[in-house]
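Q: Okay, predicted coordinates and the sequence, questions at the end:
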Amino acid sequence: MFNPSREQVRQFFTEAWTKRKAGGVLTPLETMATDLVELHPEYHADLGNPEIAEADFSVEKGQTNPFLHLSMHLAINEQLSIDQPPGIKKAFQGLLATRDAHEAAHIIMEALGEVIWEAQRLGTPFDSDKYLELIRRHATRG
């Protein structure tokens, strides 16, 4: 199982973004990552700044961690590509009935974050059923 360090994740995104801007040849994963960066112009300047790889992002200060956000997008793309947990593709399709794919991914990201946080807080396994239920609940709201 691939388990990169914080530094490796940050280096991956900053180097991929630098290559993309320079017109370099990207690997398929770098292409996927930089396509996600393109959807987030608020991160462009940060990812072009080498010092950002050392930054700490504080929720208390209202800061979003671009590396965490983009990594969650990649994780969700992977989940959708292999339908894991089973049913996530169908739940995603339900979201697409009323919103675009990027907004749908953000809803999934919110559900993923909630279920991970709860599992960590309670010391319990990841609850796939709750995860899918949170996603489906948004699909029915429109």
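A: That came through fine.
Q: going forward, measure contacts and count neighbours with C-alpha atoms only.
A: OK.
Q: quick one: stretch 4-20 to chain centroid distance?
A: Averaging C-alpha positions (Cα atoms, centre = their mean, to the nearest Å) puts stretch 4-20 14 Å from its chain's average.
Q: For it, list every residue counted as buried.
A: Under the neighbour-count criterion of 16 or more other Cα atoms under 10 Å, stretch 4-20 has V9, R10, Q11, F12, F13, T14, E15, A16, W17, T18, K19, R20 buried.
Q: what's the following helix or strand after the longest helix along the chain?
A: Using DSSP state H, we find that the single longest helix of the chain is helix 101-122. Using DSSP states H and E, the helix or strand that directly follows helix 101-122 along the chain is helix 128-141.
Q: another structure for you, compare them:
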Amino acid sequence: MFTPSSDDVRRFFCDIYRKHHAKEILSPLEAIALDWIVQHPEYESDLGDVDAALARDYSVDGGQANPFLHLSMHLTIAEQIAVDRPTGIRAASQGLTQRLDSEHAAHHQIMECLGQMIWNSQRAGLPPDGAAYLECVRRR
């Protein structure tokens, strides 16, 4: 199992941004990530300078959202939907997307549920509860 560090994640997204502007070929995973990067132009300054991105502290105390965490969550949700894991996430996402008339808005709602699931798992010291996560998405 691959467990990237926060620096690895930052380099990954900054490199995609660089490749995009240099018109270089992207891997399929990078192309999916680029779709979400493009939908977040507010992150351009963070993605355009890898050294600054590596040095920056995106702690909750700083008051600014972590663009790399945000983009990673979009990518995670896209992968979950693609493989339908947990089973039912694809249908729940499609329903939410239709209701909100926006895949992006649906992702942000799903992101809330994903964050809650991860927080609950870490707090309880238990594996993530996919059923509770899916139910949260369905309720939205």
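A: Here it is on my side, so go on. Keep in mind it's a predicted model, so treat the numbers as computed, not measured.
Q: okay if I get the buried residues of stretch 4-20 of structure 1 as CSV plus secondary structure and distance to A139 of structure 1?
A: What follows is the buried residues of stretch 4-20 of structure 1, written out as CSV (DSSP: H, G, I helix; E, B strand; the rest coil; distance: Cα to Cα, whole Å):
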residue, secondary structure, distance to A139 of structure 1
V9, helix, 31
R10, helix, 32
Q11, helix, 35
F12, helix, 33
F13, helix, 31
T14, helix, 34
E15, helix, 36
A16, helix, 33
W17, helix, 33
T18, helix, 36
K19, helix, 37
R20, helix, 34
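Q: Can you check what angle separates the longest helix of structure 1 from helix 128-141?
A: 140 degrees (axes from the mean of the first three to the mean of the last three Cα atoms, to 10 degrees).
Q: which other helices and strands contact helix 101-122 of structure 1?
A: Helices and strands touching helix 101-122 of structure 1, as assessed by 3 or more Cα pairs under 8 Å, 6 or more residues apart in numbering; DSSP states H and E, comprise helix 66-82, helix 88-96, helix 128-141.
Q: By how much does that helix deviate from structure 2 on average?
A: For helix 101-122 of structure 1, the mean deviation from structure 2 after alignment is 0.6 Å (mean Cα distance after the TM-score superposition for structure 1).
Q: equivalent range in structure 2 for that helix?
A: Mapped onto structure 2 using TM-score structural alignment, helix 101-122 of structure 1 covers residues 103-124.
Q: For that stretch, could you pull out the residues that count as buried?
A: E103, A106, H107, H108, Q109, I110, M111, C113, L114, Q116, M117, I118.
Q: and the third one, what is it in contact with?
A: Shown here is H107 of structure 2, whose contacts under the criterion Cα atoms under 8 Å, 6 or more residues apart in numbering are H74, I77, S93.
Q: try the second one
A: Remark: with contacts taken as Cα under 8 Å, 6+ apart, A106 of structure 2 is in contact with S93, L96, T97, L100.
Q: what's the burial count for the first one?
A: Looking back up the chat, that one is S93 of structure 2. Using other Cα atoms under 10 Å, S93 of structure 2 has 25 neighbouring residues.
Q: one step back: most neighbours, which of the contacts of A106 of structure 2?
A: Neighbour counts for those, by other Cα under 10 Å, peak at S93, which reaches 25 neighbours.
Q: any idea how far that one is from S45 of structure 2?
A: 30 Å (Cα to Cα, to the nearest Å).
Q: same thing with H108 of structure 2?
A: 21 Å.
Q: Equivalent analysis for S6 of structure 2, please.
A: Taking Cα to Cα, one finds S6 of structure 2 at 18 Å from S45 of structure 2.
Q: repeat for V60 of structure 2
A: 19 Å.
Q: again with A131 of structure 2
A: 37 Å.
Q: Ok, H20 of structure 2 next?
A: Following Cα to Cα, the distance that separates H20 of structure 2 from S45 of structure 2 is 14 Å.
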